[in-house]
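Participant: need the 3D shape of this:
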Amino acid sequence: MDGDAMKGKILLVTGLAAGYVLGSRAGRERYEQIKTAWLKLYETEPVQKQVRNAQGFAKARVSAVPSTLFSGAKTIAKIAKSNRSAGQKLDATIDEVDDVKGDLGDIADGRSSKKR
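Facilitator: Just a heads-up that it's a prediction; the model follows:
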């Protein structure tokens, strides 16, 4: 390798290192600006009101999920134990899964699911 090629590689590595240092410093400063602005917005009362609303909505709905899933699992277990043919069991299980899926969708949408 001749001297000019080595000098070019050294300059390239030096340039990359300088670019990395300057870029990461500028990037970090910009990140901090964005983070500060976001936190300032997040802490405003209108945003916090919506956060509380979302939390209340989720807490009210999440309590219905385990009983819906448990009820569906019990029904599927009864189907599996029944004297039906394999095809009938499969069809009934698919129907029950669809019902549970619909009930979970109702819960997520804030509607009452059917009583199981």
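Participant: contacts, neighbours, all on C-alpha from now
Facilitator: Fine.
Participant: how far off centre is the strand or helix carrying residue 78?
Facilitator: Counting by DSSP states H and E, the element that carries residue 78 is helix 64-81. How far helix 64-81 lies from its chain's middle: 25 Å, per Cα atoms, centre = their mean, to the nearest Å.
Participant: next helix or strand past the lengthiest helix in the chain?
Facilitator: Longest helix in the chain by number of residues (criterion: DSSP state H): helix 3-42. Of the helices and strands lying after helix 3-42 in sequence (DSSP H and E), the nearest is helix 45-62.
Participant: residues making contact with that following helix?
Facilitator: Residues external to helix 45-62 that are found in contact with it (Cα atoms under 8 Å, 6 or more residues apart in numbering): 41, 42, 107, 108, 110.
Participant: let's see this one next, to set against the first:
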Amino acid sequence: MAKLSFLAGFGAGYVLGAKAGRERYEQIRRVYNHAKDDPRLQTAAGMAQARADAAVDSVKNRLGNETGNK
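Facilitator: Below you'll find the predicted structure:
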């Protein structure tokens, strides 16, 4: 998920900072719109979110167990 966020941030920064003109902006926008609607990307994002949630839950459980034992 962090990689996806980084890529989204990088893309946004590039679009906002680029001096390539409107044509390049439209090209990037078309690619983004196509990618965000791609079921493969949605599946990968969902899997990444599930893994991140599981990792957070695992850390919370470990921290809860460690503080309870002291």
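Participant: any idea what the TM-score is?
Facilitator: Put the two chains on top of each other and the TM-score (TM-score structural alignment, normalised by the length of the second structure) is 0.51; 53 aligned residues with a Cα RMSD of 2.7 Å.
Participant: now the contacts of helix 45-62 of the first structure: which count as buried?
Facilitator: Judged by neighbour count, with 16 or more other Cα atoms under 10 Å as the criterion, the buried members of the contacts of helix 45-62 of the first structure are 107, 108.
Participant: which of the contacts of helix 45-62 of the first structure lies closest to residue 91 of the first structure?
Facilitator: residue 107 (24.4 Å; Cα to Cα).
Participant: gap between that closest one and residue 68 of the first structure?
Facilitator: Distance of residue 107 of the first structure to residue 68 of the first structure, computed by Cα to Cα, to the nearest Å: 9 Å.
Participant: aligned to residue 57 of the second structure, what sits in the first structure?
Facilitator: In the first structure, the residue equivalent to residue 57 of the second structure is residue 63, according to TM-score structural alignment.
Participant: just give the number of residues close to that match.
Facilitator: Using other Cα atoms under 10 Å as the criterion, residue 63 of the first structure is surrounded by 11 other residues.
Participant: what does residue 75 of the first structure give?
Facilitator: Using other Cα under 10 Å as the criterion, the residues surrounding residue 75 of the first structure number 17.
Participant: what's the answer for residue 67 of the first structure, then?
Facilitator: One way to gauge burial is a neighbour count; for residue 67 of the first structure, by other Cα under 10 Å, it gives 12.
Participant: check the one 10 residues further on too.
Facilitator: Under the neighbour criterion other Cα under 10 Å, residue 77 of the first structure is assigned a count of 12.
Participant: and for residue 33 of the first structure?
Facilitator: The burial count for residue 33 of the first structure: 11, using other Cα under 10 Å.
Participant: please pull up the equivalent of it in the second structure.
Facilitator: Under the alignment by TM-score structural alignment, residue 33 of the first structure pairs with residue 27 in the second structure.
Participant: now its match: how far from residue 39 of the second structure?
Facilitator: Remark: distance between residue 27 of the second structure and residue 39 of the second structure (Cα to Cα) = 21 Å.
Participant: again with residue 65 of the second structure
Facilitator: With distances defined as Cα to Cα, the gap from residue 65 of the second structure to residue 39 of the second structure amounts to 39 Å.
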